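Colleague: fold the following for me, if possible:
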Amino acid sequence: MLPAPTSFGTRLRAHRERAGKTRAVLGGLVGRSEDWVKALEYGRLLTPRLPMLLRLAEVLDVNDLADLTGEQSLPVASVTRAGHPAAEQISAAMQPGAVPPGTPTPVAILRGRVDQAWTLWHQSHSERSAVAAVLPDLLGEARVSARRLDGPDRRQALVELARVYHLAQLYIAHQPYPELVWLAADRAMAAAQDADNPGAIAVAAWYYAHVYRSSAQVDAAEQVLMDAVDLLDPESGAEDLARWGQLHLGLALGHGKAGRSGQAWRAWDQAHRAAGQLGGAHSWLMFGEVAVEAYAVTLETDLCRPGEAVRRIARTHYSSLPSRTRRSSHLVDAARAHLQRKEEIAAVHLLGRALRESVDTVRHVPFARMAILEMCGSRGPVGEDARELALAVGIDW
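Modeller: Just a heads-up that it's a prediction; the model follows:
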């Protein structure tokens, strides 16, 4: 058995190798060079300040900073992830137990209410607060309908129940409750499978893959997506085409996380072709050509190609994305690319624009929180702007 690593550099190297990342990749993901990582590992540089430690921990999937530093315990999520005030209420509505009493809602009415909830998510400046007002009751209503309706109506109600759990997963994401994210993804997949609906299973696979990737299980993410691809015929119509394209987008994101550039871009090309054939964006999945092009920035950044990411940013008409949350997420990824190039002025500007699109996205995405926290220590306008952002999203600096 290997002795437990003692120095910060030794611990960093052990976690980097466990994560399967080269020094160049790790350095690129946190906006530093390969030589900088090497110098840390060999003890030629002092241990970084807290904001950079948090970025390293997030990239390496380290849950407690003590595992990196060997010092006092500090759960990474306590700094990088903010809880929403209604989280306990949403959690209670998701817990297992008897189906609440009530009369089932006709499927057409239930579908309309679920559509309205998704519209709230995409169009609200504070999407978590907006959906928190309707999600607990909607979860109960969908569960009652899926249990008490019969035949085709029951299967359609199960499809809507899966959509409600997807929304719950998005609400809970980036909060310090990982078990609830897994629960929402699992409940959604179970409802889709009970409905025996290939389209619903495909969407559940897209959301399940997000959970796997966030837990550094990229191979599991790929498997769940590939299983769902086999259920779809992209030639059968727009709905299957949108879901087929979105699954390939998910495959591209997983390959990007794993550093598999060729496979990532092959999958992205298939998603982009599907989006081009589809025309406009899907009504609630928001899959479309501009969305796929925006995700190309994510891929280039994950693959540590910030120069290519910045060039793609200039060509992406993100403002036409029909979702505030997606526009804000794209701007956060754009900021991430600029920080990889050490361009703090551009990064803080883009985070400010992301905040104007969606306060909740910037408040809850770990990278945005860490970047703001790190830039709070910068001098001049960058530090001033970062401190204003910190105040807006509730970060103590």
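
Colleague: all contacts plus neighbour counts: C-alpha atoms, from now on.
Modeller: Noted.

Colleague: so what's P198 up against?
Modeller: A192, A228, L231, L232 (C-alpha atoms under 8 Å, 6 or more residues apart in numbering).

Colleague: who wins for neighbours among those?
Modeller: Counting neighbours by other C-alpha atoms under 10 Å, A192 comes out on top of the contacts of P198 with 28 neighbours.

Colleague: and the contacts of the one helix or strand it maps to?
Modeller: Using DSSP states H and E, the element containing A192 is helix 178-195. With C-alpha under 8 Å, 6+ apart as the test, helix 178-195 has contacts from 91, 94, 154-156, 158-159, 161-166, 168-169, 172-173, 198, 200-201, 204-205, 207-208, 211.

Colleague: now stretch 57-74
Modeller: With C-alpha under 8 Å, 6+ apart as the test, stretch 57-74 has contacts from 6-8, 11-12, 15-16, 19, 26, 29-30, 53-54, 75-77, 215-216, 366.

Colleague: same thing with stretch 356-374?
Modeller: Stretch 356-374 is contacted by residues 51-52, 54-55, 58, 80-83, 124-128, 174-175, 324-325, 327-329, 332, 336, 348, 351, 354-355, 386-387, 389-390, 393-395, 397 when judged by C-alpha under 8 Å, 6+ apart.

Colleague: please generate a structure for the following sequence too, so the two can be compared:
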Amino acid sequence: MPSGATPDPYADPLKFGQRVQILRERRGMTQSQVADLLGLSPHTYRKIENGQMKAPGVEVVLRLAEILRVRDLADLTGRPEAHIDLFIGPGHPRLAEVKRAIDGFHLTVTVEPPPVAHLEARLHAAWKARHASKNHREAIGKLLPDLIHDGQALVRHADSAADRRAAQTLLAEVYSLSQFFIAYQPDSSLLWRVAERGMIAAQESEDPHAIGVASWLLAQAHRDSGSRHYDAADAVNREAVQYLEPLLPDASDDVLAIAGALQFELGYTAARRRETGTAWRHWDKANDMAGRLPETYYHPVTSFSRAVMGAHAVTVAVELRQGGESVRQAARADEAVIKSRPRRARHRIEEARGYQLDNQPDVAIASLEKAYEAAPETIRYNGYARAIILEAVESTQAPRRRRAADLAAKVGVLAA
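Modeller: Okay, here's the model as predicted:
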């Protein structure tokens, strides 16, 4: 290897600490940042990287995997037998078919586009199925190929500028639905293609709601790519908030809701940066917007509503590593009913993270069991849930270990 080359953390014989150091540097993080997130002193953390401390226990290893966004536990430990994908779920059986529809462009084949009202009705039904289904990827995965083909055909065959803008609005919505299907599956390049195409279609539509939704999803794609992309996520969110702000006094509920969802996303990213005041300030702004919505209103894409703000508060507290606060917020959030099954399952996972931070592992597993009951596919594709389960499987407490092993088999973390 050339003297100036960066070592490969996946090449033997590297020790655990060396792997951690290389992966940390590739994330653009300092030792102090990682130590703070682990709850260790910088001095103690340096001992891990320098090999002066024996390999840490499973709890610290899983937290490191979470912080460094390691996709496979074997990449961090150097042990091939520990091959477990932590942050990417299994490829869904319908992924290949959806990918072909996204990647294909029918330029020479004449495809008769459906009436606008017909595509609108199908999209409405698809969103309804997504929120009502325990296995939402299956529910929308079988619908997406035809929706994608018809959305693209509608744009190609638009007869006027107004028709083309209306078609682009629907195509942007199709891509938004696609991103929910593709997220956390093993094809990040496909996710980026969909996020960017959705943003382009939304801009072409000139529809404020479509632009807000596409911005919300594009910002999430940036944020979930790691800490080096937080600035890009914030830039997208802020631009969308500023674009929508003049429209809010007379905005529809959908536009007001997506503006509120964007405000929360700014708080979410701030919480990941550990910027406590900024995170809660954006949550307050989002909560004010939620208060302007009808009590029974739910945004059809983001689930933004009055009811979801309690769940959002749990997420902020968890990302800020405030265990006690996250548990208090979880108790308050349980007073509201989240209609969407996937969103309800996601809340239970965030709740479990809070209980884990508060040293209540048994309650954390109970919350994950509730998540599984609400929407199995949500927990199956969630890296945080998988990490909590794996840690509990290694517990010295036999009842906890058995309970976690049972859930692990259902989720697919361990072989049944």
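
Colleague: hang on, the earlier thing: in ChimeraX, select just the buried ones from the contacts of stretch 57-74 of structure 1.
Modeller: Command for ChimeraX, covering only those of the contacts of stretch 57-74 of structure 1 found buried under the criterion 16 or more other C-alpha atoms under 10 Å:
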select :8,11,12,15,16,19,26,29,30,53,54,75,76,77,216,366
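
Colleague: quick one on the thing from earlier: are any of the contacts of helix 178-195 of structure 1 buried, and which?
Modeller: Among the contacts of helix 178-195 of structure 1, those classed as buried by 16+ other C-alpha under 10 Å are 91, 94, 154-156, 158-159, 161-166, 168-169, 172-173, 198, 200-201, 204-205, 207-208, 211.

Colleague: where's the aligned partner of V164 of structure 1 in structure 2 relative to E49 of structure 2, distance?
Modeller: Under the alignment (TM-score structural alignment), V164 of structure 1 pairs with V174 in structure 2. Distance of V174 of structure 2 to E49 of structure 2, computed by C-alpha to C-alpha, to the nearest Å: 46 Å.

Colleague: and if you look at A82 of structure 2?
Modeller: 20 Å.

Colleague: which of these two has more neighbours?
Modeller: E49 (20 against 13).

Colleague: what sits against the nearest residue to that one once chain neighbours are set aside?
Modeller: Nearest non-adjacent residue to E49 of structure 2, counting by C-alpha to C-alpha, 6 or more residues apart in numbering: G17, 3.8 Å away. For G17 of structure 2, the contact set (C-alpha under 8 Å, 6+ apart) comprises I48, E49, N50, G51, A55.

Colleague: mind running it again at 7 Å?
Modeller: G17 of structure 2 sits next to I48, E49, N50, G51 when contact means C-alpha atoms under 7 Å, 6 or more residues apart in numbering.

Colleague: what strand or helix carries the aligned partner of it in structure 1?
Modeller: Superposed on structure 1 with TM-score structural alignment, G17 of structure 2 falls opposite G9. Element membership for G9 of structure 1 (DSSP H and E) is helix 8-18.

Colleague: related to what we said a few turns ago, which ones among the buried ones among the contacts of helix 178-195 of structure 1 map onto helices?
Modeller: Taking DSSP state H, the ones among these that sit in helices are 91, 94, 154-156, 158-159, 161-166, 168-169, 172, 198, 200-201, 204-205, 207-208, 211.

Colleague: S145 is in contact with A157 of structure 1, correct?
Modeller: Yes - using C-alpha atoms under 7 Å, A157 of structure 1 is in contact with S145, at 6.0 Å.

Colleague: more neighbours: the two, which one.
Modeller: The neighbour comparison of A157 of structure 1 against S145 (other C-alpha under 10 Å) goes to A157, with 31 against 26.

Colleague: number of residues surrounding the residue lying closest to that one once chain neighbours are set aside?
Modeller: Among residues not flanking A157 of structure 1 along the chain, A146 sits closest, at 4.9 Å (C-alpha to C-alpha, 6+ apart). Neighbourhood size, A146 of structure 1 [other C-alpha under 10 Å]: 26.
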